[in-house]
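Participant: Just need the structure, nothing else, for what follows:
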Amino acid sequence: MVDTFKHKGMRKQLIEELREKGIRDNRVLEAFDAVPRHFFLDLAFEKQAYSNMAFQIGAGQTISHPYTVAFQTELLELQPKEKVLEIGTGSGFQTSILCEMGVKVFSIERQRELALKSKNIIHQLGYTPKLYYGDGYAGKATFAPFDKILVTCGAPFIPDALLDQLKVGGILVIPIGEGAKQIMTKIVKKSATDFTKQEFGDFSFVPMLARTAK
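Facilitator: The predicted model follows:
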């Protein structure tokens, strides 16, 4: 994997574009500068790696638009050393952004092909999240509660398991809805039974797979 001056220059341009689109958290922007997005894409897309586009990554899945990744990450209000559960490892790019921001990441991927591929790239970059092949709807109760939970696929509803595994005071960011568009939703857990919800408009994600991994 090669990261040239040209790649670094394109990342700087992308960061300015993200800033213009409203991303304000400098830690998020610094993470985008540190993680080479082209490592997560097929070589055929290398020149477009730093444009604000989504790309197919295999198994019917995509790597999200950089703006979507940045927006979701900013909504999490991450603090160093927090414990974060990610549902949908995908390409591993979002996972790497989280790791770069100094949080402890637990990530679940439903597609075995992607789970194996992303693990290789993430580890080559030197990040050490806990990666699992399994059912995102079930979360990871063994390591709960989590300070933050991020869902990177379109969920038809909010899984109860994720709410249960969220720490009181914690934040869940999840795109909710079936079909082509989902509503980006931020949920804050006020108590074991009390939650607040904010909505942030339409986004487009691949659907969250329902069947338990075998």
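Participant: going forward, measure contacts and count neighbours with C-alpha atoms only.
Facilitator: Fine.
Participant: biggest helix in this structure, by residue count?
Facilitator: Counting by DSSP state H, the longest helix found in the chain is helix 5-20.
Participant: residues making contact with the helix or strand just after that one?
Facilitator: Remark: after helix 5-20, the chain's next helix or strand is helix 26-34, criterion DSSP states H and E. The contact list for helix 26-34 (C-alpha atoms under 8 Å, 6 or more residues apart in numbering) reads 8, 11-12, 15, 18, 23, 70, 73-74, 97, 100-101.
Participant: Which one (most neighbours) among the residues you listed?
Facilitator: Ile97 (26 neighbours; other C-alpha atoms under 10 Å).
Participant: Now name the helix or strand holding the residue positioned nearest the centre of the chain.
Facilitator: Residue closest to the mean C-alpha point of the chain, counted by C-alpha atoms, centre = their mean, is Gln94 at 4.0 Å. Gln94 belongs to helix 93-100 when assigned by DSSP H and E.
Participant: still on that earlier bit, not including adjacent chain positions, what is the nearest residue to the residue nearest to the centre of the chain?
Facilitator: Leaving aside its sequence neighbours, Gln94 sits nearest to Val69 (C-alpha to C-alpha, 6 or more residues apart in numbering; 6.4 Å).
Participant: That neighbour: neighbour count?
Facilitator: The burial count for Val69: 17, using other C-alpha under 10 Å.
Participant: Stretch 133-149: end-to-end distance?
Facilitator: 17 Å (C-alpha to C-alpha, to the nearest Å).
Participant: this one next, for a side-by-side:
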Amino acid sequence: MAFKFVDNYRERGARKKLVTQLRDERKIEDKRVLDAIGKVQRHFFFDETFWNQAYRDIAFPIGEGQTISQPYTVAYQTQLLNIREGDKVLEIGTGSGYQTCILLELGAVVYTIERQEKLYQRAKLFLTKMGYRPNFFLGDGSRGIAECAPYDKILVTAGAPFVPEIMLKQLKVGGTMVIPVGDEKSQKMVTVMRVSDTDYERIELDTFRFVPLVGDQAW
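Facilitator: Just a heads-up that it's a prediction; the model follows:
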């Protein structure tokens, strides 16, 4: 990035307005999630030419066929995870790194994996410059990161055709996975809680549209 990290009055005001919109219109209730979104400077994830788009409640292209997720989607998924300080969280699909920063602001210990090398390198450099320190991995996120398991929470930020069994086995008992599941056009947001070594509870929620999860255990 060529620009300096300058968070001026205009961007702070736009971020505050976005938080109000998520709370009052989108009905995001978790104050900690809203506070994290109010703190992470989303415009830095955009080319400076498009800073005026950064605090609109929309997804936006970041290259390599991927997007930075709509703020509502980030808030919705994060709220479902119910992050607690010190939770060990696996994030499937680093992308821009914006969602990663939200998780870190909530006190999670984040393991994030990205299959696109350009996005991986960009996010690793950029988040480090911003002062964020997740654990970065390059590879097939549809397989999770077995060597670092188990996890308290798993967040999948791309649409999957099914819930990968290999990921479920990386959850701690009592842990929760949030994953969009469906076809390539739309997905249901699904939460899966591991209640024992062999048993899981699954709940289907609202409909979303994500870029597809690509990999050995996905599309």
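Participant: Once they're superposed, tell me the TM-score.
Facilitator: The pair, once superposed, lands on a TM-score of 0.97 when counted by TM-score structural alignment, normalised by the length of the first structure; 212 aligned residues with a C-alpha RMSD of 1.0 Å.
Participant: Show me what the residue nearest to Gln94 of the first structure aligns to in the second structure.
Facilitator: In the second structure, the residue matched to Val69 of the first structure (TM-score structural alignment) is Val74.
Participant: a strand runs through its match, doesn't it?
Facilitator: No - read with DSSP: H, G, I helix; E, B strand; the rest coil, Val74 of the second structure is helix and lies in no strand.
Participant: Where in the second structure does the longest strand along the first structure fall?
Facilitator: If you go by DSSP state E, the first structure has its longest strand at strand 166-176. Aligning strand 166-176 of the first structure against the second structure (TM-score structural alignment) gives residues 171-181.
Participant: Can you point out the buried residues in the matching stretch?
Facilitator: 171-173, 175-181 (16 or more other C-alpha atoms under 10 Å).
Participant: re the thing from before, list the helices and strands the helix holding Gln94 of the first structure packs on?
Facilitator: Contacts defined by 3 or more C-alpha pairs under 8 Å, 6 or more residues apart in numbering; DSSP states H and E place helix 93-100 of the first structure against helix 26-34, strand 104-109, helix 112-124.
Participant: quick one: which of these is nearest Gln182 of the first structure?
Facilitator: Judged by C-alpha to C-alpha, the one of those that comes nearest to Gln182 of the first structure is strand 104-109, at 19.8 Å.
Participant: what does the closest one correspond to over in the second structure?
Facilitator: Going by TM-score structural alignment, strand 104-109 of the first structure sits over residues 109-114 in the second structure.
Participant: Other residues contacting that stretch?
Facilitator: By C-alpha under 8 Å, 6+ apart, the list of residues contacting stretch 109-114 of the second structure reads 86-95, 100, 103-104, 120, 134-141, 144-145.
Participant: how far out from the middle of the chain is that stretch?
Facilitator: 10 Å (C-alpha atoms, centre = their mean, to the nearest Å).
Participant: That stretch: average distance to aligned residues in the first structure?
Facilitator: Once fitted to the first structure, stretch 109-114 of the second structure is off its aligned match by 0.2 Å on average (mean C-alpha distance after the TM-score superposition for the first structure).
Participant: what kind of secondary structure is the aligned residue in the first structure for Thr49 of the second structure in?
Facilitator: Using TM-score structural alignment, the partner of Thr49 of the second structure in the first structure is Ala44. Here Ala44 of the first structure is recorded as helix under three-state DSSP.
Participant: do you know how far Ala44 of the first structure is from Met1 of the first structure?
Facilitator: Ala44 of the first structure is 14 Å from Met1 of the first structure, where distance means C-alpha to C-alpha.
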